[in-house]
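1. my questions are about this predicted structure, shown below with the sequence.
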Amino acid sequence: MVYLGVEEGCKAHRLFDPKRGKLQVSRDAIFQENCEWTWNAGANNEENLPEFIMLDASYSDEPIVAADTEAGVEDVTPPSEAVVPMTSVSSPSTPSSNAYAATSSSESNTPESYEGPVRYRSLADIYANTEEIVGINEEVMMVMSEEPTCYQEAATEACCTENINKFKQQMMAEFDMSDLGLLSYYLGIEVEQQKNRILLRQSAYAKKILSHFKMADCNATKHPMEPKTQLHKDLEGTPIDATEYRRLIGCLRYLLHTRPDLSYSVGMASRYMERPTIMHHKVVKQILRYLKGTIHFGLVYIKGPQEFCIFGYSDSDLAGDLDGRKSTSGMAFYLNESLVSWNSQKQKTVALSSCEAEFMAATTAACHALWLKSLASELTGVEPKPVTLFVDNKSAIALMKNPVFHGRSKHIDTKFHFIRECVEKGQIEVEFVNTGEQRADVLTKALSGVKLAAMRQLLGVRDLQPCQD
């Protein structure tokens, strides 16, 4: 789709489908801003459709600018084959208000009085300067009819930094746009992009939290929650300001984007926002003291090989919730060795045994694993291998692989037997892992300082001080 702007009278997006030659109005639109595109339409194209050539921007945070050419122009020489690769590694980016786009549409589908979207340049004006704007290296125009990886390797070699910078200058000279460089800060998340890795942390945001709640000078501690801490509603306890407590919990929950080691403790504290007491406030202060000592901690994403794999860990405690006797599930998923998704959540059903609690946790993790596998396939165009799920309960694994292993499993809700079907179809591979190597263990219970440090290392949380190499 080509973005035309906002539809008058509503908040929907106006889009143009070049294949069908139709305009569409939709509230859902995903904007790709980390790559630079140019359009090239040729006289030899029978359907008179635009062809796309992508220039590898290497984590660039540049907005998209599409230059338009009408089909059938003699001065433009098209390649004999159109290549539309959609596989590229990107970093998080912020939508830019300076992103401009131009479109082409056939005369049969556009009224004669149509002059283009408001605040956009006319097609004739854009086309008049197209040949001077699009300075594409001839090597990039190579016909790539093989696998997408071949195109990526050729484009990486041809599009050197000098050519990319030259192209940027040509675009900025013609359009109202600016080069913001690599993404470095996004909604409180600090991003440091290096040659072979990306660092994510929220140090500045963590300092603001400590300062706002008058904990900037507190003493640091080694763990966010004391081991074997058991919280409950505390109906006889002295209540505190619920509004202030909820505000603090909300701030801490936003830190979980880069701090999976805080997921369990913050999740436990957030269960008592209805009527918080002094007991709950002490737990939150403990989290802030731990944050004080780990203020520069964050996640590291290392550049991996072209062939990737997805694997995850699933764990559960047993009846950790003293009020409803429900268990807490934890899961962590990795793309190669980089943590990409994690969760710590109270189960919706009471489990009668540790086997049942682990079984229900693994089923929830299996659903998430299939979604990650589908997402990775859409982004890369490559079908990943079956997802491996590591569980530290042998009875639960036997129950997943053998539907008639336990007669007592009949009482388990049928929705939790979904993982059996996934295992039978080969979509999920379940393997046993020792509790000491169970990376989701930190998401289900409060750990001691030494074990917490080991689990934090396995999760991929590192001390990312700015001066650190």
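-> That came in fine, so what should we check first? Numbers count the residues shown, from 1 in each chain.

2. only C-alpha atoms from now on, for both contacts and neighbour counts.
-> Fine.

3. list the residues that contact residue 354.
-> 316, 317, 318 (CA atoms under 8 Å, 6 or more residues apart in numbering).

4. what do you get for residue 321?
-> Contact analysis of residue 321 by CA under 8 Å, 6+ apart lists 230, 231, 232, 327, 328.

5. ok, it to residue 367 distance?
-> Distance of residue 321 to residue 367, computed by CA to CA, to the nearest Å: 24 Å.

6. and the contacts of residue 354 as a markdown table, adding distance to residue 275?
-> Converted to a markdown table, the contacts of residue 354 look like this (distance: CA to CA, whole Å):
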| residue | distance to residue 275 |
| --- | --- |
| 316 | 27 |
| 317 | 25 |
| 318 | 25 |
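
7. next, the one to line up against it:
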Amino acid sequence: MGFEQNVYEAAMYRKGSGDSLLVIGVYVDDLIITGVNQQKIEVFKAKMKQTFEMSDLGLLSFYLGVEVRQSEGSITLKQTHYAKKILELGGMAGCNPATTPMEERLKLNKESTAKEVNPTQYRRLVGSLRYLVHTRPDLAFAVGYVSRFLEKPTTEHLQAVKRILRYLAGTLDHGLCYTRTTGKARFVGYSDSDLAGDVDSSKNTTGCLFFLGTSLVSWQSVKQRVVALSSCEAEYVAMTTAATQALWLSRLFVDLLGRKVEVVELRVDNKSALALAKNPVFHDRSKHIRIKHHFIRDCVEEGSIKTEFIPTADQLADILTKALGKTKLKEMRSRIGIKEIKIS
């Protein structure tokens, strides 16, 4: 039919441009179809029905466990039904809710002396929670943290998982809300890191998230692969991770819509890391850093990424690097676009 597979995201196909643009998202035999011209969409669906046995389910409302609600000027995504199934799986349906997914300053390790629990059940729960993170970035750090103990989980680790489930019970209807914006939307990213947060390896956690306009479109909370010797180095490594994600997003956007993206702005709350990204001024403190982590410097020099300092209080990626208290979590949750979505 003349569609081209996207080189940056293999599940995406596009055809045409401008008013004739059609974009198809494919997962096995499930298709999401979007485009500018409704008539073009209808023609495509008719051709597909002639070729395959297919059902037209109309306006997207449910896809791979994600509940979608579309209205004039906004789209919401949530996984309430799926979240309830996880609570039932963990035997926590009807439990008392918690205000945060993890206790502040909680430290767990792989060599726990507590009683071991059924590893299959533990992995099933954590795996289910990982899929829930697709619409719940507020769970990303806590779920990533408990994922580190899949090999030999104990009652201490299971207790942390149950805390996540209790938080989930109190936020079942929470999800992401995307609103229509006027003018040219631009990519803005936030990059952050903790320092030696992992007890077993002394490695740090990288947190990065990206907004297109005011809408959160990508987030990541992941343990770094190297041990950092300073907060500057930890933030610098996190910036490199964010830079690779930023370039992928901007290139995907260009390929899908055929519109050039302005320079991606990356916001960081560590001045030393920003200085290091612009100029190797601290050579004696950074000469041991692996070459691949200097990728961010090349991006800054060529102008594909613009770095900017922000105060720690405005670092939205903080929610992806550590367990926050009730007040801070609620504030950050609101600022990144997570809200309670009630069906009226």
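-> Alright, I've got the coordinates. As the structure is a prediction and not an experimental result, all values here were calculated from the model.

8. hang on, residue 23 of structure 1 packs against residue 14?
-> Yes. Judged on CA atoms under 8 Å, residue 23 of structure 1 makes contact with residue 14 at a distance of 7.1 Å.

9. so which of these two has more stuff around it?
-> Legend: neighbour count by other CA atoms under 10 Å for residue 23 of structure 1 and residue 14, higher for residue 14 (20 against 16).

10. tell me if the more buried one really is in a helix.
-> No. Checked against DSSP: H, G, I helix; E, B strand; the rest coil, residue 14 of structure 1 lies outside a helix; its state is strand.

11. excluding its backbone neighbours, what's nearest it?
-> residue 25 (4.8 Å; CA to CA, 6 or more residues apart in numbering).

12. which SSE is that neighbour in?
-> Assessed by DSSP states H and E, residue 25 of structure 1 sits inside strand 22-26.

13. what's the spacing between the residue located most distally from the centre of structure 2 and residue 129 of structure 2?
-> Centroid-distance maximum for structure 2: residue 50 at 37.8 Å, with CA atoms, centre = their mean. Using CA to CA, residue 50 of structure 2 is found at 39 Å from residue 129 of structure 2.

14. likewise for residue 301 of structure 2?
-> 39 Å.

15. residue 306 of structure 2 now?
-> When distance is defined by CA to CA, residue 306 of structure 2 is 34 Å away from residue 129 of structure 2.

16. of the two, which one has the most company?
-> Each of residue 306 of structure 2 and residue 129 has its neighbours counted (other CA under 10 Å); residue 129 has more, 26 against 18.

17. which helices and strands sit right next to the strand or helix carrying the more buried one?
-> Element membership for residue 129 of structure 2 (DSSP H and E) is helix 119-132. If you count contacts as 3 or more CA pairs under 8 Å, 6 or more residues apart in numbering; DSSP states H and E, helix 119-132 of structure 2 packs onto helix 80-89, helix 140-146, helix 155-170.

18. wait, which of those helices is closest to residue 284 of structure 2?
-> Residue 284 of structure 2 sits nearest to helix 140-146 of all those, at 32.6 Å, using CA to CA.

19. give me the mean distance between the closest one and structure 1.
-> For helix 140-146 of structure 2, the mean deviation from structure 1 after alignment is 0.4 Å (mean CA distance after the TM-score superposition for structure 1).

20. residue range in structure 1 corresponding to that helix, please.
-> The aligned range for helix 140-146 of structure 2 in structure 1 is 263-269, by TM-score structural alignment.

21. what of stretch 320-330 of structure 2?
-> Here stretch 320-330 of structure 2 aligns to structure 1 at residues 443-453, judged by TM-score structural alignment.

22. break down structure 2 into its strands, ranges please.
-> For structure 2, strands defined by DSSP state E occupy the ranges 4-5, 12-15, 22-27, 30-35, 62-63, 66-71, 74-78, 174-179, 187-193, 205-212, 215-223, 264-268, 305-309, 338-340.

23. of all those, which one is nearest residue 149 of structure 2?
-> strand 215-223 (13.0 Å).

24. what helices and strands are in contact with that closest one?
-> So strand 215-223 of structure 2, by 3+ CA pairs under 8 Å, 6+ apart, packs with helix 140-146, strand 174-179, strand 205-212.

25. quick check: which of those is buried the most?
-> With neighbours taken as mean count of other CA atoms under 10 Å, these reach their highest mean count in strand 205-212, at a mean of 26.

26. mean shift of that one relative to structure 1?
-> Looks like 0.5 Å for strand 205-212 of structure 2 (mean CA distance after the TM-score superposition for structure 1).

27. re the thing from before, list the contacts of the match of helix 140-146 of structure 2.
-> 224-225, 231, 249, 252-253, 256, 280, 283-284, 287, 343-345, 442-446.

28. from the chain's centre, how far out does that stretch sit?
-> 21 Å (CA atoms, centre = their mean, to the nearest Å).

29. before we move on, what about stretch 3-20 of structure 2?
-> With CA atoms, centre = their mean, you get 23 Å for stretch 3-20 of structure 2.

30. between the two ends of that stretch, how far is it?
-> 12 Å.

31. now swap in stretch 322-334 of structure 1 and tell me
-> Per CA to CA, stretch 322-334 of structure 1 runs 32 Å from first to last residue.

32. not counting sequence-adjacent ones, nearest residue to the one residue sitting closest to the centre of structure 2?
-> By CA atoms, centre = their mean, structure 2 has its centre lying nearest to residue 219, at 2.4 Å. Leaving aside its sequence neighbours, residue 219 of structure 2 sits nearest to residue 209 (CA to CA, 6+ apart; 4.1 Å).

33. done for today, thanks.
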